[in-house]
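Student: Sharing a sequence plus its predicted fold:
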Amino acid sequence: MTTRSVLDLIKAGEQPVTRIRVLIGESDDPERRGDKKVVAFSDCRYYCPDWATLEKCVAAIKDSDDRLRARPEELMLWDWDSTWLQLDNPTNPTEGGGTIFLGVAWYSQEFFDDRAGAWFGYMHQRIYKQIGVPLEEISVQHFLTAEKAAWKPELETATAQ
């Protein structure tokens, strides 16, 4: 298998994918995380079919972040990661939609276990409908950190022969 660089792709006429950071989250702002340890991470992707839906989605995430930031520190059991936007039509952004990439950092295993499925609960489904994001255009994947994962690789030691 041959690996091609971004420069090889551009030279071949392929357009690189550009993602624009639209909101700063905990991974790009060390003060937000402080000394909390991430135990899990959620990768959330929302396809917005048009510019108006993109605007509403980003505004809803910002509003949610503002409410989250207003909580006392002891209730900060999770936080948003930075939010990114990938446009369908970068040369004319208002003509078309795009994908919002959002992460969630979880600081409590118990809270993650209890709330990881909230993204598809009744309240969130209502929000998606108000924004205009079709349910079939939402994907969420959860990942445990290496320290919390049940499976741990066996470390092989080199033996002198």
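Tutor: Yep, it's here.

Student: only C-alpha atoms for contact and neighbour calcs from this point on.
Tutor: Fine.

Student: Could you find the closest non-adjacent residue to Ser42?
Tutor: His142 (4.4 Å; CA to CA, 6 or more residues apart in numbering).

Student: Now do the same contact list for the one you found.
Tutor: Residues near His142 by CA atoms under 8 Å, 6 or more residues apart in numbering: 40-43, 116.

Student: Those: which two are farthest apart?
Tutor: Using CA to CA, the contacts of His142 span at most 11.2 Å, a distance reached by Asp43 and Ala116.

Student: Tell me which of those two has more neighbours.
Tutor: Ala116 (18 against 15; other CA atoms under 10 Å).

Student: how close does that one get to Ala146?
Tutor: For Ala116, the distance to Ala146 (CA to CA, to the nearest Å) stands at 18 Å.

Student: Kindly report the same for Asp50.
Tutor: 38 Å.

Student: which of the two has more neighbours?
Tutor: Asp50 (19 against 12).

Student: Could you find the closest non-adjacent residue to that one?
Tutor: Closest to Asp50 by CA to CA, 6+ apart is Gly97, at 3.7 Å.

Student: let's bring in a second one:
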Amino acid sequence: MSSEVSLDFIPADPVVWVRALEGEGPGTPRRGDKTLVAISQCTYYCPNADIAAKALAALKDSDDRLRQRAEELMLWDWQNTYWEADRDNQAGGGTIHLGVAWYDAAFYNDRREAWFGAMHQHIYSKIGIPVDGISVTHFLVDPAAA
């Protein structure tokens, strides 16, 4: 008996996310035995290709600095970072999608809004990311489901 699967649900011009930077995730050495307590899903709209390149380079630099910390200071980590080109943007702009994994509840509660603090505002301005193009959504992890 042959079973056919239809792919009719896939649009002719699907949205494509390309992994730009590798991060932590379930089963990765980066997470180790840490317990995930929260995740922040972040998006950054980059108006052109130059801003996107600067933003990805800044995220890479931040990840490189994070990797140099002692393991006991690893209270958060970047998850995979993806690039989604805006097909209607002739300047090569698009959206960067990334996640932040939080391993310590007190640290998460203290730092969860850091993305909107003065230091990050300065970084966004320097790179050229408009603040109204940034979205951050936080999710708490149910320990019973983890």
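Tutor: Structure's in. What do you need? The shown structure was predicted, so the numbers you read here are calculated from the model rather than taken from an experiment.

Student: What's the TM-score once they're superposed?
Tutor: Superposed pair, TM-score by TM-score structural alignment, normalised by the length of structure 2: 0.89. Supporting alignment: 140 aligned residues with a CA RMSD of 2.2 Å.

Student: so how far is stretch 68-85 of structure 1 from its chain's centroid?
Tutor: 13 Å (CA atoms, centre = their mean, to the nearest Å).

Student: actually stretch 17-34 of structure 1, sorry about that
Tutor: 10 Å.

Student: Could you pull out the buried residues of that stretch?
Tutor: 23, 25-27, 32-33 (16 or more other CA atoms under 10 Å).

Student: do the same with stretch 121-137 of structure 1
Tutor: 125, 128, 131-133.

Student: now do stretch 69-77 of structure 2
Tutor: 74-77.

Student: Name the nearest of these relative to Phe9 of structure 2.
Tutor: Using CA to CA, the buried residues of stretch 69-77 of structure 2 come closest to Phe9 of structure 2 at Asp77, 34.6 Å.

Student: Please tell me how far Leu66 of structure 2 sits from Met74 of structure 2.
Tutor: For Leu66 of structure 2 relative to Met74 of structure 2 (CA to CA), the value is 8 Å.

Student: how far apart are the helix or strand hosting Lys129 of structure 1 and its match in structure 2?
Tutor: Using DSSP states H and E, Lys129 of structure 1 sits in helix 122-131. Compared with structure 2 after the fit, helix 122-131 of structure 1 shows a mean deviation of 0.3 Å (mean CA distance after the TM-score superposition for structure 1).

Student: List the contacts of that helix.
Tutor: 53, 56-57, 60, 118-119, 134-135.

Student: what do you get if the cut-off is 10 Å, keeping everything else the same?
Tutor: Identification of contacts with helix 122-131 of structure 1 by CA atoms under 10 Å, 6 or more residues apart in numbering yields 46, 48, 52-60, 118-120, 132-135, 138.

Student: Report the buried members of those.
Tutor: Using 16+ other CA under 10 Å as the threshold, 46, 48, 53-54, 56-58, 60, 132-133, 138 are the buried ones among these.

Student: Sitting in helices, which of those residues do you find?
Tutor: Applying DSSP state H to those, the entries found in helices are 53-54, 56-58, 60.

Student: Would you check that Gly25 of structure 2 makes contact with Arg31?
Tutor: Yes: counting by CA atoms under 10 Å, Gly25 of structure 2 touches Arg31, with 6.4 Å between them.

Student: overlap in contacts of those two?
Tutor: 77, 79, 101.

Student: export the contacts of His142 of structure 1 to a markdown table and tack on distance to Glu14 of structure 1 and secondary structure?
Tutor: Formatted as a markdown table, the contacts of His142 of structure 1 follow (distance: CA to CA, whole Å; DSSP: H, G, I helix; E, B strand; the rest coil):
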| residue | distance to Glu14 of structure 1 | secondary structure |
| --- | --- | --- |
| Ala40 | 35 | strand |
| Phe41 | 32 | strand |
| Ser42 | 30 | strand |
| Asp43 | 26 | strand |
| Ala116 | 37 | coil |
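
Student: give me the stretch of structure 2 that stretch 36-50 of structure 1 matches.
Tutor: Aligning stretch 36-50 of structure 1 against structure 2 (TM-score structural alignment) gives residues 34-48.

Student: so how far is stretch 124-135 of structure 1 off the chain centroid?
Tutor: For stretch 124-135 of structure 1, the distance to the chain centre is 17 Å (CA atoms, centre = their mean).
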